[in-house]
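# Dropping the sequence and predicted coords here.
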Amino acid sequence: MSDNLQLIDELLATIALIEVTPDVFEGKSHDYVGSRIFGGQVLAQAIMAAAHTLDKDKPCHSLHGYFLRGGDINQPVIYQVRRLRDGRSLSAREVTAIQYKEVRGKPPVEQVIFSMIASFSPMEDGLEYQEDMPVYPPPEDLLTEQDLKEENVGKVPEALKARFMRRRHVEIKPVKPRNPISPEPMKPKQANWLRIRELGNQPVAIQQALLAFSSDFYLVGTGLMSHGVSFMTSGLQAASIDHSMHFHRDFDLNKWMLYDMWSDTTSNAKGLNHGQFWQDGKLVATVQQEGLMRLRVPKS
């Protein structure tokens, strides 16, 4: 098996769920960002949990989720699905993600780590409009994220090198790479090309879950750009607070997609970030996320 196909298998395992009882599912936790579960993983698994309770001809068209607590990668996540509505065209699901915290000498305590409401409907013909796709250099002219890491790894502290060099399951090509070691303040706008090469012909629910998974890469970091701060800045505390997505049109993650991101405000230790996914000139999905951004300056 090629290294890329192994990554694909690992990625699909990331969003795979086991049915515990009707409308209750269990997902494994995976290490992407340290001891806490990567928000994109929880989001993707929640989409899969909801999709398991629906007909295949009803893909998700919108979702709104809140990250309520940091998830523990050493514990599985239980997804409870509540069927809010099943109409002729629209269906709605509420998904609650739960973990059980170990307390010494006491029974495990139930903690809700994420809550989402998502709406589903069949694709249908109707009024069509969109803005023009933004123009950026094509992916063929750009280096991969992994190539850029190889160029910069010598500047990374030894204790952080292994995590810095970890290969993502999604192939990413930044349009205008930013120096993560000593970033300069700049306009909070960035774009990446991304794809999941050799993903194959997957159901719509899996494609949507994987796009949601990918949407959590770089988005919070967009709001940090105007401050000359990155995830490697000492004293930074950053995390996703909420996440919304709207799926507009069909797409194929085997092919290159443009992820255009920007932030229009940071205040009150939070940043509001926006994103759009484009493919073949079509706007296929829109993302919005508020992120926690605290920078603790060491006392002199």
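Ah, there it is. Residues are numbered from 1 along each chain as shown.
# Could you use CA atoms for every contact and neighbour count after this?
Noted.
# Am I right that A46 sits in a helix?
Yes. Using DSSP: H, G, I helix; E, B strand; the rest coil, the assignment for A46 is a helix.
# second one coming, line it up with the first:
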Amino acid sequence: MNSALKELLDLLDLEQIELDIFRGRSPEERFQRVFGGQVAAQALVAAGRTVPGDRMVHSLHAYFIRPGDPAIPIIYNVERVRDGRSFTTRRITAIQHGKVIFSMSASFHIQEEGVSHQAAVMPDVPGPEGLPTWHQRMLSVFGDEPSMRDWLAKPRPVDARYVNALPWEAERDPSLVTSDNLVWFRYDADLPDDPLLHIVLAAYASDFTLVDTVLLAHGLAWGSSGVSGASLDHAMWFHRPFRADDWLLYAQESPWSGGARGLARGQMFTPSGELAVSVVQECMIRVSGDVTKS
């Protein structure tokens, strides 16, 4: 287990400071704002701490309201909306500087038998083992550029391997522009069997590449062309048990963008082709300067 994953697991171990009130912190690095996947994952941990162990989260709906400040803790308030015979609902708000920065509703469900089907088909793509790592792909794009050296040297908690182009590659080569984004990912360690932990880690990873999917459709990339963006809202549905320390194919697409917003959808498949998670996110995309790409 690398140091970044150890730190992430530590960040997910929230401090309980009162009944249904928890405190979370951010990594020591001081980025412009807190990573949205971190806030969503910590909020889900807070909700899970208030739910009986026989119920597992099956859906969440969240809004990113204000940028998070990585220099101070985040307070998570959990509201016990409903405790039914088979479903439990929680509402979570994340607070900094006395203001709500994030809100989430999460629903938990007991295990039940029922009708089942799967119409979604996993894309036919190369397996992850033969694909270059994220670090190798980034080195092929930026080389040993001094301004990127420290950032690229940092360990990452998630092993992500792109099937298609990175946004920076599509920006340089218009033939690589696409509205689809296919990424294998896993946490490269033997994780505990706690099902909620694997769901929380999938929620954390789900926010990494959805905005990239919208950028790919326009041949745009972070750090150039005056591009800025942020997650606005985020919804996930968890269909069946899975393990975040095994590979998951995150098949994403962007069906629409306009009015400084973009929509991205994703499906996470197990290596055997089972649909484990569905994701939808709307993001903000703004481009300043004279940019004519579309």
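Noted; the coordinates are in hand. Treat the numbers as computed from the prediction; the structure is a model and nothing was measured.
# Same question for the aligned partner of D132 of the first structure in the second structure, what's its three-state structure.
Matched to the second structure by TM-score structural alignment, D132 of the first structure sits across from V121. The local conformation at V121 of the second structure, judged by three-state DSSP, is coil.
# I'd guessed V121 of the second structure sits against A276; true?
No. V121 of the second structure lies out of contact with A276 (CA atoms under 8 Å); the separation is 11.7 Å.
# Please say which of these two ends up with more neighbours.
A276 (18 against 11; other CA atoms under 10 Å).
# Quick one: map R296 of the first structure onto the second structure.
In the second structure, R296 of the first structure lands on S288 (TM-score structural alignment).
# actually V77 of the first structure, not the one I wrote
V77 of the first structure maps onto I74 in the second structure, by TM-score structural alignment.
# Chain neighbours aside, what residue packs nearest to that match?
Nearest non-adjacent residue to I74 of the second structure, counting by CA to CA, 6 or more residues apart in numbering: G24, 5.1 Å away.
# residue in the first structure matching the one you found?
Applying TM-score structural alignment, one finds that G24 of the second structure aligns to G27 in the first structure.
# wait, doesn't its match sit right on A13?
No. At 9.2 Å, G27 of the first structure does not count as touching A13 under the criterion of CA under 8 Å.
# which of those two has more neighbours?
Between G27 of the first structure and A13, G27 has the larger neighbour count (other CA under 10 Å), namely 24 against 13.
# what sits against that one?
14-18, 45, 76-79 (CA atoms under 8 Å, 6 or more residues apart in numbering).
# Kindly write the ChimeraX command that selects the buried subset of these.
Those of those that count as buried under 16 or more other CA atoms under 10 Å are selected in ChimeraX with:
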select :14,15,16,17,45,76,77,78,79
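# mind putting the contacts of G27 of the first structure in CSV, secondary structure and distance to G34 of the first structure included?
Formatted as CSV, the contacts of G27 of the first structure follow (DSSP: H, G, I helix; E, B strand; the rest coil; distance: CA to CA, whole Å):
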residue, secondary structure, distance to G34 of the first structure
T14, helix, 15
I15, helix, 18
A16, coil, 20
L17, strand, 22
I18, strand, 24
Q45, helix, 19
P76, coil, 15
V77, strand, 16
I78, strand, 20
Y79, strand, 22
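# What is the burial count for R88 of the first structure?
By the measure other CA under 10 Å, the count of residues near R88 of the first structure is 8.
# Map it across to the second structure for me.
In the second structure, R88 of the first structure lands on R85 (TM-score structural alignment).
# measure that match to A4 of the second structure for me?
If you measure R85 of the second structure against A4 of the second structure using CA to CA, to the nearest Å, the figure is 39 Å.
# one step back: name the SS class of the match of R88 of the first structure, please.
State at R85 of the second structure, reduced to three classes by three-state DSSP: coil.
# And Q146 of the first structure, by the same measure?
At Q146 of the first structure the chain is in helix, as set by three-state DSSP.
# what about it, neighbour count?
17.
# OK, contacts around it?
Applying CA under 8 Å, 6+ apart, the residues near Q146 of the first structure are 165, 167.
# again, but for K270 of the first structure
Going by CA under 8 Å, 6+ apart, K270 of the first structure touches 290-294.
# Per the alignment, it pairs with which residue of the second structure?
K270 of the first structure maps onto R261 in the second structure, by TM-score structural alignment.
# Which residue, other than its chain neighbours, is closest to the residue nearest the centre of the first structure?
The residue lying closest to the centre of the first structure (CA atoms, centre = their mean) is D216, at 2.7 Å. Using CA to CA, 6+ apart and skipping residues adjacent in sequence, the residue nearest D216 of the first structure is G40, 5.2 Å away.
# Tell me the counterpart of that neighbour in the second structure.
Aligned against the second structure by TM-score structural alignment, G40 of the first structure finds its counterpart in G37.
# Then V103 of the first structure?
Counting by TM-score structural alignment, V103 of the first structure has no partner.
# roughly how far apart are the match of G24 of the second structure and S215 of the first structure?
For G27 of the first structure relative to S215 of the first structure (CA to CA), the value is 20 Å.
# Check D242 of the first structure too.
12 Å.
# What's the average distance for the host helix or strand of Y250 of the second structure when superposed on the first structure?
For Y250 of the second structure, the enclosing helix or strand under DSSP states H and E is strand 248-258. For strand 248-258 of the second structure, the mean deviation from the first structure after alignment is 0.5 Å (mean CA distance after the TM-score superposition for the first structure).
# Tell me the buried residues in that strand?
Buried-residue list, strand 248-258 of the second structure, by 16+ other CA under 10 Å: 248-254, 257.
# D242 and S215 of the first structure: which is more packed in?
Neighbours per residue, other CA under 10 Å: of D242 of the first structure and S215, the larger number sits with S215, 25 against 20.
# what does the more buried one align to in the second structure?
Under TM-score structural alignment, S215 of the first structure pairs with S206 in the second structure.
# Excluding covalently adjacent residues, which one is nearest to its match?
Closest to S206 of the second structure by CA to CA, 6+ apart is G37, at 6.9 Å.
# ok, now P183 of the first structure?
Distance criterion CA to CA, 6+ apart; nearest residue to P183 of the first structure, sequence neighbours excluded, is G228 at 5.2 Å.
# Can you tell me what that neighbour aligns to in the second structure?
Aligned partner of G228 of the first structure by TM-score structural alignment: G219.
# Helices of the stretch 151-300 of the first structure, start to end?
With helices called from DSSP state H, counting those that start in this stretch, the stretch 151-300 of the first structure shows them at 161-165, 204-215, 219-224.
# next one: the first one to chain centre, how far?
If you compare the mean C-alpha spot of helix 161-165 of the first structure with that of the full chain, they lie 20 Å apart, counting by CA atoms, centre = their mean, to the nearest Å.
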